[in-house]
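Participant: need a 3D model of the following:
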Amino acid sequence: MTTPAAEPTEPTEPTGVEPQEPQTELETPESRGEELAPYDAVVLVSFGGPEGPDEVMPFLRRVTAGRGIPDERLADVAEHYHHFGGRSPINDQNRALLKAMREELDRRGISTPLLWGNRNSEPFLTDTLREAHQGGLTNVVAVTTSAYSCYSSCRQYREDLAAALEELAFEDVSLNVHKIRQYWNHPGFAAVNTRLVTEAAREVKERTGVMPRVVCVTHSIPDAMDDTSGPGDEDGNLYSAQHKALTVAIADEASATLGETVTAELAYCSRSGPPSQPWLEPDVNDHLRELHSQGVQHVVVAPIGFVSDHMEVVFDLDTEARETADELGLDMVRVPTVGIDPEFVSGLIDLTVERSAEARGQDVVKPAWPISEPRPSTCRPGCCPNLRAAKPACCGMD
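Facilitator: As a prediction, the model looks like this:
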């Protein structure tokens, strides 16, 4: 368990890319490209994280604001961050992703400014949008670091965007903000996860002569949040259904590529909240113990629910799950997250180009795998509701 807030699909340990701030190019409106019209800026919106010990508690208080969680409980969670020097890896990962996205935009000849705003740490989303307006930007498309569909991985981002715009409206700042669709089954995300799992399974098979069991892992959320994930006129459970569908697809594709049956199952990490509240299960540590009891000796753990190796990965998997595997004598290989894989980065830019064409009223072909139905760019009424309090959300029809 990493934080008391469920953040299912956020951004790796330092990626080896020298962190750089993105080039925003706000100085001269004449220099801006119109390749993504009607948008004159792209903003990467992420969860954020502390970058030093003094930032840990303020960060956790922001994350849990309004939930009545005492500082004593937050102090327990803070120890996970202090285990890594009080610094979450997420902001460095965002800098690396921004650099990779900028390079891909430049490679395509797209000069549209690329910005960055966090929900819970600097650079704060509201400040980024304010600076965008001061630079003459008026229409922004948001790329979130969260691929799946539920309240905390989609609507909460939309609520934060709406709150930022509401705050800026009091300053006579007017901006239009849209976002790309949730991309769990865009090939740039799903196919990359499949390739990474297949490569890891191949390595284990060649090294040991045994095909490993694959454990796909994502952030657990309360059962009630999963039950209401998806549009209000559907049955819910979209969050877990998306992960299960990708897990099955990964196993099928890996089996076809390797010429031998690959078995994959879904497990969860980062459960928080009171013990009386049901959350999605099984926990990854419990699942590893179950596999060991079945005689499994080699496992490949794939964090398909995450964009990069932020705290839920480096603590919950690389620390806690690794300790469990070592205790059991399991040979555990942890698969990389999509991070700044060129195919994933290219997919994010494809999604941005797709959204701009859609905004211009053009017919758009939306690639989707697995399951041929892509998520809509504009969320439908009642989608992934806030179960604690009704709040306005932008980028949707409610």
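Participant: all contacts plus neighbour counts: C-alpha atoms, from now on.
Facilitator: Will do.
Participant: does Leu44 count as helix, strand or coil?
Facilitator: Following DSSP: H, G, I helix; E, B strand; the rest coil, Leu44 is assigned to strand.
Participant: in this structure it contacts Val143, no?
Facilitator: Yes: the pair Leu44 / Val143 is scored as a contact, 4.9 Å apart, by CA atoms under 8 Å.
Participant: here's the other one to compare against:
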Amino acid sequence: MLYLSFGGPEGPEEVRPFLENVTRGRNVPPERLDEVAEHYHHFGGVSPINRLNREVMVSLTSELAGRGWDLPVYFGNRNWHPLVEDTVERMAADGVRRALVFATSAWGGYSGCRQYHEDIARARAAVGQDRAPDLVKLRQFYDHPLFVAANADAVTNAYAEFDEATRAGARLVFTAHSVPLSAEERPGADGRSSWYSRQVHESARLVAEAVGVADYDVVWQSRSGPPSVPWLEPDICDHLERLHTEKVPAVVVSPVGFVSDHLEVVWDLDNEAAEKAQELGMGYVRASTAGTDPRYVRMIGDLVAEHVEGHQARKLSPLVQAGCATNGTLCVAQGCC
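Facilitator: Next comes the predicted model:
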């Protein structure tokens, strides 16, 4: 099995090369890279994403063994070591001929789904089609009941950090990574907008329903690129200012769009948004991400079981979920990416 993720630096000397990998071909100005690099250096030049992924992989190996599957779990990244090309080379050398791929994104859209298909195809091409294992990407999981339950309990725990009076007036705000509107305007199979934001809204609805919150917000964070290019809005910090004008005393922020606490969570939410809330005199608690919950690992086991044992997909929404494509070939019939 291949555990495929985004990647992140694990030391100060790796920050700039990592950012250059991420932004290659996008004409991002050097001064913007310098600005983002400072976010990483704030944490010693280390993103938590690789460490958290390795911790999940240890638990996942045990989960798979507990289900009776002797499946080695390999780790590969899109943007930093261990790079997916090197990992697939190692898999080929180990004699792996066919493997499932779990990508650490719950969503459709380009960067959340299609680009992982491209990663798979690129890695196989680098190794050679005759040597590379067949690779089958597992489906999107934004509405899997275990993913929803993990996020819902995290929200409940976050509310519990407020005293009773503050909790009664606290607003639930879900966040996900913003994308350019040009990406959102690529129609899905039904002619409507991109599946990405629709899936984020659906996941937020399911989590809020599980918590028992009827009124909540979905906002966006971590946008990049020139200001002239429109992205999904509102931004989390702008939204906090609006809630302040509405006399909202406190917020619970759930990063439902992220599966683990990588840098865009710990910087954009735990630093920038938290500081904005403090400046406004607003109570602020950020809920945990699902990737720290044991149910996240069990969910991956369920996704594997759909292939290994033919289990029916567990999902809470009628919206599309794509994946299960072989060797980087996209499920274009689904129209989700």
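Participant: overlay them and tell me the TM-score.
Facilitator: Once superposed, chain against chain, the TM-score is 0.93 (TM-score structural alignment, normalised by the length of structure 2); 333 aligned residues with a CA RMSD of 2.1 Å.
Participant: quick one: the strands in structure 1, in order.
Facilitator: 41-46, 114-118, 139-144, 176-179, 213-219, 264-269, 298-302, 331-334 (DSSP state E).
Participant: what stretch of structure 2 does the longest one fall on?
Facilitator: Just to be clear, that refers to strand 213-219 of structure 1. Using TM-score structural alignment, the residues of structure 2 aligned to strand 213-219 of structure 1 are 171-177.
Participant: mean per-residue distance, the matching stretch to structure 1?
Facilitator: Compared with structure 1 after fitting, stretch 171-177 of structure 2 deviates on average by 0.5 Å (mean CA distance after the TM-score superposition for structure 1).
Participant: outside of that stretch, which residues touch it?
Facilitator: Stretch 171-177 of structure 2 has contacts (CA atoms under 8 Å, 6 or more residues apart in numbering) with 200, 204, 213, 215-223, 236, 248, 250-258.
Participant: do that again at 6 Å, thanks
Facilitator: Stretch 171-177 of structure 2 has contacts (CA atoms under 6 Å, 6 or more residues apart in numbering) with 216-222, 251-255, 257.
Participant: repeat for stretch 89-108 of structure 2
Facilitator: By CA under 6 Å, 6+ apart, stretch 89-108 of structure 2 touches 1-5, 112, 127, 132-138, 140-142, 195-196, 336-337.
Participant: again, only this time at 7 Å
Facilitator: For stretch 89-108 of structure 2, contacts defined as CA atoms under 7 Å, 6 or more residues apart in numbering pick out 1-5, 112-113, 127, 131-138, 140-142, 195-196, 199, 259, 336-337.
Participant: of the residues you listed, buried ones?
Facilitator: Buried by 16 or more other CA atoms under 10 Å: 1-5, 112-113, 127, 131-138, 140-142, 195-196, 199, 259, 336-337, out of those.
Participant: of the contacts of stretch 171-177 of structure 2, which pair is most distant in space?
Facilitator: Largest separation among the contacts of stretch 171-177 of structure 2 by CA to CA: Tyr216 and Ser222, giving 20.2 Å.
Participant: more neighbours: which of those two?
Facilitator: Of the pair Tyr216 of structure 2 and Ser222, Ser222 is the one with more neighbours under other CA atoms under 10 Å, namely 17 against 14.
Participant: that one touches Trp231, doesn't it?
Facilitator: No: with contacts counted by CA atoms under 7 Å, Ser222 of structure 2 stays clear of Trp231, the gap being 10.3 Å.
Participant: shared neighbours, the two?
Facilitator: Ser178.
Participant: in PyMOL, how would I select the buried members of the contacts of stretch 171-177 of structure 2?
Facilitator: Selecting only the buried entries of those in PyMOL, with 16+ other CA under 10 Å as the criterion:
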select buried, resi 218+219+220+221+222+251+252+253+254+255+257
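Participant: as TSV, the contacts of stretch 171-177 of structure 2 with distance to Pro72 of structure 2 would be great.
Facilitator: Converted to TSV, the contacts of stretch 171-177 of structure 2 look like this (distance: CA to CA, whole Å):
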residue	distance to Pro72 of structure 2
Tyr216	41
Asp217	40
Val218	38
Val219	38
Trp220	36
Gln221	35
Ser222	34
Val251	42
Val252	38
Val253	36
Ser254	33
Pro255	30
Gly257	28
